[in-house]
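1. How does the following fold in three dimensions:
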Amino acid sequence: MERNMDLVRELLFIIEKNNDKKELPIPKDWDREVVAYHLKILEQAGFVENYTKWAGNEPLWILASLTWDGHEFLDSIRNNTIWNKTKEGIKGKGLEIASVPLEVIKEYAKLQIKALLGLN
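-> Model prediction:
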C-alpha cells in the first residue's frame, strides 16, 4: 500500500482534535483498512501511539494518540500555505511526496516556515 501524505496530515488533525478520548471519528467514506495501515506506519515512525483493534480482517475500533514527535510533525505541516508550498516544492524537484521520507518533509516544511518568518 502506498503512503498518502494528505491522509497522514488529516489523520494527525483528527487525532489531535479527538484528545485521546474515544474512537477516532473517521469519515464514513474513508477506507478503514487504509486508515489502520497509515496509523500503523505513523506508529512505526514514532508519531502516534496506535490502539487499533481488529476483528477478523477488519479494523473494528480505531484509536490513537499523538506523541511529542507527532505534535512536532503536525506543527510543521499544520498551516495550509506551508503544506501546499511543501508539496509543490517537492513536486517541483521531480519527486512525489509519498516517496520522500517524513523527516525530509518535516525539514522542508520548517524551511517554508522560516522563509515566511524571514529567518533565512
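2. From now on I want contacts and neighbour counts done on CA atoms only, so please keep to that.
-> OK.
3. and Lys22, how many neighbours does it have?
-> Using other CA atoms under 10 Å, Lys22 is surrounded by 12 other residues.
4. For it, give me its contacts.
-> Contact analysis of Lys22 by CA atoms under 8 Å, 6 or more residues apart in numbering lists Leu63.
5. Checking it next. Helix, strand or coil?
-> In the three-state summary, Lys22 is assigned as coil, counting by DSSP: H, G, I helix; E, B strand; the rest coil.
6. quick one: it and Leu42, what's the gap?
-> The span separating Lys22 from Leu42 equals 19 Å under the rule CA to CA, to the nearest Å.
7. Another for comparison:
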Amino acid sequence: MKEPELKEHPFIMESGQMDNALVQYNVGLAVDHGLIKASSTTLDNVPTFLITGITWSGHEFLDTVRNDGVLTQAKSMAKEKGSKLFDIPFEVVKALVTKAAQSYFLGS
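-> Modelled structure (predicted):
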C-alpha cells in the first residue's frame, strides 16, 4: 500500500487512499484499549469514529514506541517467540514494550 499524501493538516487524507473500514476498525480498537478518545456515529451504515483526543495512556504508549531502540528490542523479543510484535494481543504488546523500555533504559 502506498503512503498517503498529506494535506496541510497531517491527519487528513484523500478519500480512497486507505480502506475506511480498516481505519475505523483500528480507531475503534484504539478507543477500546484506552489510547484515544472518540465519538462514534454511523455514516452510510458504517460505524464511524471522530477522534477527539488522546489519553494519558496513549501518550505514554506513543512516547515509548517512538524510541527506535525500544521498538527494535520489543520486536526482537516477539520474534524470539516466533511472532511479529503487532500480530500479538495488544496487552502483550504493551507488556513487551514496557519490558523492552526497562531493559533499554535501565539495563535490567
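8. Would you mind reporting the TM-score between them?
-> Overall, the chain-to-chain superposition scores 0.68 on the TM-score scale (TM-score structural alignment, normalised by the length of the second structure); 99 aligned residues with a CA RMSD of 2.9 Å.
9. The longest helix belonging to the first structure aligns to what range in the second structure?
-> Looking across the first structure with DSSP state H, the single longest helix is helix 102-117. Residues 90-105 of the second structure are where helix 102-117 of the first structure aligns, with TM-score structural alignment as the criterion.
10. How about the residue positioned nearest the centre of the second structure, nearest residue that isn't a chain neighbour?
-> The centroid of the second structure falls nearest to Ala30 when counting by CA atoms, centre = their mean (6.8 Å). Spatial nearest neighbour of Ala30 of the second structure, chain neighbours left out: Ile36 (5.9 Å); criterion: CA to CA, 6 or more residues apart in numbering.
11. give me the number of residues near the residue mapped onto the one you found from the first structure?
-> With TM-score structural alignment defining the correspondence, Ile36 of the second structure maps onto Val48 in the first structure. Val48 of the first structure is surrounded by 22 other residues when neighbours are defined as other CA under 10 Å.
12. Can you give me the distance of Val48 of the first structure to Leu117 of the first structure?
-> Using CA to CA, one obtains 28 Å as the distance from Val48 of the first structure to Leu117 of the first structure.
13. Same question for Ile90 of the first structure.
-> Counting by CA to CA, the gap from Ile90 of the first structure to Leu117 of the first structure is 20 Å.
14. No further queries at this time; thank you.
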